[in-house]
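Colleague: predicted structure and sequence below. I'll ask about it afterward.
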Amino acid sequence: MFKTILEDIDAVFERDPAARSRIEVALCYPGVHAIIFYRVAHALWRVEWYLFARWISQVARFLTGIEIHPGAAIGRRLFIDHGMGVVIGETAEIGDDVTIYQGVTLGGVSLDAGKRHPTLEDGVIVGSGAAVLGPFTVGRNARVGSNAVVLKAVAAGATVVGIPAKPVGPQAVSDKEMKFPAYGVWPGVAADPVSRALERACMQMDALEARVAELERMAVERGGDEVDYGRTGTHN
């Protein structure tokens, strides 16, 4: 467990340029504190000390503002940045090297006792305020934009934004100094898909209007009359 906690601390250095030392991370990062509490509570949960495990998770919630159910399955090097308001449900599953920002909910929409929370595979990033709701999978290296509401499975490598969330195409992790897009999307890249569709429709309308105007001009030059689109029928 201690090796895993050290990996959680080291993961902060890879994904937060504000981190200056391991001591600073251990003392000042509530996301790290919440994960430490979770790992202790989860160990107790696995040996069926359910009440004690839940009590520890509630202490962690009081101290950090992050609520992680001890029954959740969390992999290595999870980074919860800022963290306030994060909620991770009982049957949620999180892979390795996942990043979660403040206000994220990994929630369930069913009262069934079985699997009802999402699964995040390795390398997933969930932006601030996003809600991932239901027992589906967010694929490896997928990106969930800030304030998105995800209600169905997300393909590996895809980026989803909006309410409900829709894909805006794959965005590979950068090999540059910034190794991942903060909050799940690169600035200015993942516009809302509905807005993009409306923008394309407006561009097509402008092109059609220009084409109609050109055809009318050609008709007038050939001796015809300009078409009156404000009346029924055509007058020659």
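Modeller: Structure's in. What do you need?

Colleague: C-alpha only now, for contacts and for neighbours.
Modeller: Noted.

Colleague: what about Ala43, which helix or strand?
Modeller: helix 30-46 (DSSP states H and E).

Colleague: list the buried ones in whichever helix or strand comes after that helix?
Modeller: Going down the chain from helix 30-46, the next helix or strand is helix 50-64, by DSSP H and E. The neighbour-count check on helix 50-64 (16 or more other C-alpha atoms under 10 Å) flags 53-54, 56-58, 60-61, 64 as buried.

Colleague: next, the one to line up against it:
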Amino acid sequence: MFNGLKSYLDSIRARDPAPRSRWEILLYPGVLAVGLHRIAHWLFEAKLYFLARFVNHFSRILTAIDIHPGATIGKNFFIDHGFTVIGETAEIGDNVTIYQCVTLGGTNPTNGQGGKRHPTLEDHVIIGSGAQIIGPITLGERSRVGASAVVMEDVPAGATMVGFKARSTLVPAEEWIKEFIPYGTTPDCEDADGNRVDCIEKLEGELAVMRAEIAELKSGASQTPEQTAFDLDPKKSGTGN
């Protein structure tokens, strides 16, 4: 048990440069919340639902993190800071990292039954600050979700999702399979030829192309209705007999 706790604390220290010792990590709200959830989940599986909820509410008051007792959590789960909500049917794999203000939320069942309604996070997933992961979707192994993104569809393994509604940055997964990427956001995108470019530069280039196309359309439609009628009238244009 002690070796397991030591390994867990070391896994957090590898992802967070702030703590100076394992003792300091023990005071992290995310660590306390996960520890109390282990107790609440054991009570939930024993069908001691009131006690499980009691531990859950105590943990929420103490840490500002709300993890439903029914949620399934793997090894080395790290919630950096707090204010996170994790729903009842959420499933979290090993070595998952979640930053502050993240929601693993559910959708309303359409058939009147509860069922699976919260996300599944596979191993080594990273969720950035403020991201909202909604519904019974699956985030593949080593996928990343950028800060404040909203994800409502399955995410392929190794993909990075950004934006509202989240879209793929199309960064090749095989080039970004790393042990850990802080906040789950890669800095680069690709152009049409597959060359790596800065995402802002890529967007500015696409915007310039769109502006040129709009200007061309406007120049083609610059004739007034009177000019168009004149061109179409063979008598006025001098082309008629």
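Modeller: Done, it's in. Every value quoted in this text rests on a predicted model; they were computed, and no experiment measured them.

Colleague: so the helix holding Ala43 of the first structure versus helix 50-64, what angle?
Modeller: Inter-element angle recorded for helix 30-46 of the first structure and helix 50-64: 180 degrees (by axes from the mean of the first three to the mean of the last three C-alpha atoms, to 10 degrees).

Colleague: leaving out the residues flanking it, which one is nearest to the residue nearest the centre of the first structure?
Modeller: With distances taken as C-alpha atoms, centre = their mean, the residue of the first structure nearest its centroid is Val144 (1.9 Å). In space, and not counting its chain neighbours, Val144 of the first structure is closest to Val126: 4.7 Å by C-alpha to C-alpha, 6 or more residues apart in numbering.

Colleague: neighbouring contacts of the longest helix along the second structure?
Modeller: The longest helix of the second structure (DSSP state H) is helix 199-220. Helix 199-220 of the second structure is contacted by residues 187-191 when judged by C-alpha atoms under 8 Å, 6 or more residues apart in numbering.

Colleague: residues contacting the alignment partner in the second structure of Val86 of the first structure?
Modeller: Using TM-score structural alignment, the equivalent of Val86 of the first structure in the second structure is Thr84. With contact set as C-alpha under 8 Å, 6+ apart, Thr84 of the second structure has these partners: 64-67, 100-103.

Colleague: circling back: who wins on neighbours among the contacts of helix 199-220 of the second structure?
Modeller: Counting neighbours by other C-alpha atoms under 10 Å, Cys189 leads the contacts of helix 199-220 of the second structure with 20 neighbours.

Colleague: hang on, that residue in a helix?
Modeller: No - going by DSSP: H, G, I helix; E, B strand; the rest coil, the assignment for Cys189 of the second structure is strand, not a helix.

Colleague: what ranges do the helices span in the first structure?
Modeller: Counting by DSSP H, the helices of the first structure are 2-15, 22-28, 30-46, 50-64, 193-221.

Colleague: ok, the residue nearest to the centre of the first structure touching Pro181?
Modeller: No - counting by C-alpha atoms under 8 Å, Val144 of the first structure does not reach Pro181; the two are 10.5 Å apart.

Colleague: go through the longest helix of the second structure and flag the buried ones.
Modeller: Under the neighbour-count criterion of 16+ other C-alpha under 10 Å, helix 199-220 of the second structure has 199, 202 buried.

Colleague: distance from the chain centre to that helix, please.
Modeller: Put simply, helix 199-220 of the second structure sits 29 Å off its chain's centre (C-alpha atoms, centre = their mean, to the nearest Å).

Colleague: what do you get for stretch 67-84 of the first structure?
Modeller: Centre to centre, stretch against its chain (C-alpha atoms, centre = their mean), the figure for stretch 67-84 of the first structure is 15 Å.
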